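[1] Take a look and give me a structure for this.
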Amino acid sequence: MPKLIVITGGVMSGVGKGVVVASIGRILRARGVSVNAVKIDPYINVDAGTMNPYAHGEVFVTYDGGETDLDLGHYERFLDVELSKRNNITSGQIYLSVIEKERRGEYLGQTVQLIPHVTDEIKRRIVEAAGGYDVTLVEIGGTVGDYEQLPFLEAARQLRLELGHDVLFIHVALVPLLKTTGEFKTKPLQHSVAELRRYGIQPDAVVVRSEKPIDAGSVKKIALFTNVPQSAIFNSYDVDTIYRVPLLLEEQGMGDFLVHRLGLAPRPPAHEDWREYVAKLTSPRRKVAVGMCGKYVELPDAYLSIIEALKHAGAALDTRPELVWINSVEVEKNPDVLYKLGVDAMVVLPGFGKRGTEGMIECVRYARVEKIPFLGICFGMQLAVVEFARNVLGLKGANSTELDPDTPHPVVHLAPEQREVDVLGGSMILGDREVDIVQGTLAASLYGAPHTVERHRHRYEVNLSYLPKLADAGLRVSGWRRDVKRVEIIELPGHPYFIATQFHPEFKSRPTKPRPVFLGLLKAALRS
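    Got it, this is the predicted structure:
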């Protein structure tokens, strides 16, 4: 049977529980333990795919096409694993499955209830996702006391009853620092643990989130009122980078505690590569200004994986990418603002819909004409083709049919298999696809291989009927999807660095394994 670490949160959301979970996984992985992670989201949506970025941040895409919570990105980056769509469980999935089973008669005429039918489905999915791993982390999203959480807390309680000490509970909660007195206030954490115990769950350990390191008196008070030994109380206070958190918790004895409590083989941790990465990340010798042009720039979490991918590449080059956020809506009002920013590189970001797209196209034009190193991702690639068609090829009104269905020159159009799609959720071109790279191109020099496997999330693509004209004008296709003839990478020969991808390279970037297109962008920026 699997060993499970169930992580709950209290007091308030958004305090970094996902980073703590990923850090716990990293600590175990450093000891040679095979680790998996599951994120439970109590919302009724089946997945995160139809959510507005302003409401939920980035949609992370798994190799098998799951549209998931952004915490799965943290898990993959910290654990260096590829997770499945089954690693994100939502209330919508659970209720949909239970109702479908009831309609098929699988409950044999029973009255279908929250307990046991819904909780059994939750347990089944957790155990299924945990198969084949030494330890699986299960993060229950939200905060204790949310009514949406109740079925998941009940399922977790039952798992502890059924699996005994192979289930470990860790509670993560904020301890605020009162500015007026300089005193840590543990009462909110005490109340969240009391609420958790009301549902039949006693935490085995507590991770205190705080602005600064908590004092010994606060630790003693937390232990007294939560019934958790002081040796099982850990502190994740604010640090210069989230990648330092595993090292912080390791120094406090988290790794030894987990090994002892779960009965794992004791092994010395191997954090050398991680320490080296954190050192390079936090003390770079150089810096470059990277323009980030998009329509959701007020909420950087909408581009979280791209931000992290740039950090990974920067650490490898002993360079800090300093991000300059460019609101494409504002660029539409005043394109001249681009000339005042002084960026060393430009990234035109993914997105959907018409708002702000002319500003994104202007960012492409600026990078092309001013010879600024450029990277376009997904929607950014499509708009790079539109800009080239308009301003180099001279096709007036060229556009994507997503943005202008009546465009006289649909250089980007709906992919053929998307034309009959009548539902939004889970219906895009999603997940891994093999990409063949054309030899003798910039892409070939970056990847150093004839093909790559990359993740996708899109409906529209370059219209192949325009390729001859685009190629004659100087645009080069340097990557093709292997299974069907689709444009995956474009570039401009003669430009210092101009490359764009239909796929999302950021989803496969890792702290010690940066993706080639991000490395190439920063190298070109350093040369400029």
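[2] hey, let's count contacts and neighbours off CA atoms from now on
    Will do.
[3] immediately after whichever strand or helix holds Gly9, which helix or strand?
    Element membership for Gly9 (DSSP states H and E) is strand 3-10. Counting by DSSP H and E, the next helix or strand C-terminal to strand 3-10 is helix 17-29.
[4] so what does that following helix touch, helix or strand wise?
    Helix 17-29 is packed against strand 35-41, helix 71-79, strand 135-140, helix 245-251, helix 254-262, with contacts defined by 3 or more CA pairs under 8 Å, 6 or more residues apart in numbering; DSSP states H and E.
[5] Let's have the ones you listed in CSV, adding distance to Ala316 and mean neighbour count.
    As requested, the helices and strands packed on helix 17-29 are exported to CSV (distance: least, CA to CA, whole Å; neighbours: other CA atoms under 10 Å):
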stretch, distance to Ala316, mean neighbour count
strand 35-41, 26, 25
helix 71-79, 15, 25
strand 135-140, 29, 24
helix 245-251, 19, 20
helix 254-262, 27, 18
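[6] Tabulate those in JSON lines, adding columns for distance to Arg286.
    Below are the helices and strands packed on helix 17-29 laid out as JSON lines (distance: least, CA to CA, whole Å):
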{"stretch": "strand 35-41", "distance to Arg286": "35"}
{"stretch": "helix 71-79", "distance to Arg286": "24"}
{"stretch": "strand 135-140", "distance to Arg286": "37"}
{"stretch": "helix 245-251", "distance to Arg286": "24"}
{"stretch": "helix 254-262", "distance to Arg286": "34"}
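[7] Out of the ones you listed, flag the one nearest Thr186.
    helix 245-251 (19.7 Å; CA to CA).
[8] what's next to that closest one, contact-wise?
    Residues outside helix 245-251 that contact it (CA atoms under 8 Å, 6 or more residues apart in numbering): 19-20, 23-24, 26-27, 234-236, 239, 255, 271, 275.
[9] of those residues, buried ones?
    Listed as buried from those are 19-20, 23-24, 26-27, 234-236, 255, 271; burial here means 16 or more other CA atoms under 10 Å.
[10] now the other sequence, so there's something to compare against:
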Amino acid sequence: MARFIFITGGVVSSLGKGLCSAALGALLQARGFKVRLRKLDPYLNVDPGTMSPTQHGEVYVTDDGAETDLDLGHYERFTGVPGRKSDNVTTGQIYSKVIARERRGDYLGATVQVIPHVTDAIKEFVLGDIDDEDFIVCEIGGTVGDIEGLPFLEAIRQLGNELGRERALFIHLTLLPYIKTAGELKTKPTQHSVKELQSVGIRPEVLVCRTEQPIDEGERRKIALFCNLRPEAVIQALDVDSIYAVPRAYHEEGLDTEVCRHFGLDVKEPDLTVWDGVVERVRQPDGEVTIGVVGKYTSLIDSYKSLAEALTHGGIANNVKVKINWLDSEIFEEDGAIQHLEDVHGILVPGGFGERGSEGKIKAAGFARERQVPYFGICFGMQMAVIEAARSLAGFPGAGSSEFGTPKDPIVGLLTEWTRGNRVERRDNDSELGGTMRLGAYSCILRDGSRVLDIYGEREITERHRHRYEVNINYREALERSGLTFSGLSPDGELPEIVELADHPWFIGVQFHPELKSKPFDPHPLFTAFIKAAVEQSRLM
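    Have a look, this model is predicted:
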């Protein structure tokens, strides 16, 4: 019988509920439990797929094709448990479901209300699609007091009563601000946050306090007294130098111990050897490489959260520190700006949408090709590399993408039909933007003798996609004559998945998003190989 842990947040956003949930999941795993992590998002969008990355951060894609919150990436990286569509729900999805039921007459003429109909739909989500997990960790997005989050808080309050104390636990994450001029931590914001939570009927049994300074015993007792907790249930969460040090830090503060105590579980101490090894490699690298990431959403680094972590994982695999130079692709459309790439050991052009900055990405790919600098193009980054090769090597000066208009040679075009399992998916220019891309895990067949076959070590791979445009297979022959090898194709041979340059130290473009499957304890092979090539490049400079 699954136990449920509900994690809420207060005072301010971005305190790290996602990391707290992921780290707790990892700790419970290390104690021998099977876990699943879920995110309840209060915003009205159906999913984050149509949100600007500079507002919401990256869109994380699951194997089954869900566009989800970036916190699901944290969950996977810390636990290795693949996320599913059923692990992220939004207010938009809940209300869409309720309204659809009302239109069908499922409510038998009843007046449809937030309570019980909306809250029942939320509870269905929380309790649904569960296998044999021991723990379901549910993070509630936003902060206590947000009007959008009230139905979710009411739903988990009801679940707390229905499941009982033996199957439900409430954890509240809050902030203890340090006032430098006064030289002390302030507990009042936390007290007010807990009071706000209690006003909707939820009493947190564990309080996780983010803080820059250690909490002394007097302050701990004061917080416990005012928040109706045992002092041991007030967990200090100091800043750490690596997110992968969070599981160890939380364990030493007693978070997982309190969870086990609440549920009356007498189990072994967690084995954190893997996490200690990861942190040791992060803290004590043998060297450093610099990777230039040429993107269009660099004003908010969370736009590339999984990418940044995957590069770190590649560094862990090679025992080096990866320094990332975030470069706005638009600057490369100016004369002389290419000098920003002179000192990097590798160039990565990530995914993206729209024409803005595309010519800068093409120039970055050209620089990498001409200067023999390791190049890694992901999704849009692969498409721009193919356009650059078509213009510079294959004799198509008018090469471009139909995403931006009507080029003379549409090297990249709208993907209108593809196969998913036994079903043919079709789209056109009039299709809705949300959820209409090629999404989720698809197979790819690697070419014999290719670099990527050596990297993966197996001929058929599966990777996650999120794109609406595709390299035009009709230009394959001309491009391959120019030296650009199509080294990975869809099983039917119709969709280009991977390209590479044979006469280059390391030049690979992929249509999928390998960063979504990389983990600190299991770095993705492409990122491992890319950072290895960057290490070799650093020795030549």
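[11] Looking at the helices and strands packed on helix 17-29 of the first structure, which is nearest to Tyr107 of the first structure?
    The nearest among these, by CA to CA, is strand 35-41 at 24.6 Å.
[12] Give the aligned range of the closest one in the second structure.
    On the second structure, the counterpart of strand 35-41 of the first structure by TM-score structural alignment is residues 35-41.
[13] List the contacts of the residue most central in space within the second structure.
    By CA atoms, centre = their mean, the second structure has its centre lying nearest to Gly73, at 3.3 Å. For Gly73 of the second structure, the contacting residues are 60, 306, 516, by CA under 8 Å, 6+ apart.
[14] Go again with 6 Å.
    Listed by CA atoms under 6 Å, 6 or more residues apart in numbering, Gly73 of the second structure has no contact partners.
[15] Lys39 of the second structure versus that one, what's the distance?
    11 Å (CA to CA, to the nearest Å).
[16] ditto for Ser518 of the second structure
    20 Å.
[17] Likewise for Ser14 of the second structure?
    Distance from Ser14 of the second structure to Lys39 of the second structure, by CA to CA: 14 Å.
[18] just Leu150 of the second structure next, same as before
    Remark: distance between Leu150 of the second structure and Lys39 of the second structure (CA to CA) = 15 Å.
[19] just Leu238 of the second structure next, same as before
    With CA to CA as the criterion, Leu238 of the second structure and Lys39 of the second structure are 24 Å apart.
[20] Equivalent analysis for Lys517 of the second structure, please.
    19 Å.
[21] What of Arg3 of the second structure?
    Taking CA to CA, one finds Arg3 of the second structure at 16 Å from Lys39 of the second structure.
[22] what's the closest non-adjacent residue to Gly145 of the second structure?
    Glu196 (6.8 Å; CA to CA, 6 or more residues apart in numbering).
[23] Provide the aligned range in the first structure for the host helix or strand of that neighbour.
    Using DSSP H and E, the element containing Glu196 of the second structure is helix 188-199. Mapped onto the first structure using TM-score structural alignment, helix 188-199 of the second structure spans residues 187-198.
[24] Please enumerate residues in contact with stretch 325-336 of the second structure?
    Contacts for stretch 325-336 of the second structure (CA under 6 Å, 6+ apart): 292-296, 338, 357, 360-361.
[25] Of these, which is the most crowded?
    Among those, the one with the most neighbours (other CA atoms under 10 Å) is Lys361, at 32 neighbours.
[26] Name the SS class of it, please.
    Secondary structure, DSSP: H, G, I helix; E, B strand; the rest coil: Lys361 of the second structure is helix.
[27] Quick check: the aligned residue for it in the first structure?
    Checking TM-score structural alignment: Lys361 of the second structure goes with Met360.
[28] quick one on the thing from earlier: and of the contacts of helix 245-251 of the first structure, the nearest to Arg457 of the first structure?
    For those, the nearest to Arg457 of the first structure is Val19 (24.5 Å; CA to CA).
[29] From Lys280 of the first structure, how far out is that closest one?
    Taken as CA to CA, the span from Val19 of the first structure to Lys280 of the first structure is 20 Å.
[30] before we move on, back to that, nearest to Phe518 of the first structure, out of the helices and strands packed on helix 17-29 of the first structure?
    Across these, closest to Phe518 of the first structure is helix 71-79 (CA to CA), at 15.6 Å.
[31] now the helices for the stretch 251-400 of the first structure?
    Taking DSSP state H, counting those that start in this stretch as the test, the helices found in the stretch 251-400 of the first structure are 254-262, 272-282, 304-316, 328-333, 357-369, 379-391.
[32] Can you lay out these as CSV showing distance to Ile126 of the first structure?
    Output for the helices of the stretch 251-400 of the first structure, formatted as CSV (distance: least, CA to CA, whole Å):
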stretch, distance to Ile126 of the first structure
helix 254-262, 18
helix 272-282, 29
helix 304-316, 25
helix 328-333, 42
helix 357-369, 41
helix 379-391, 35
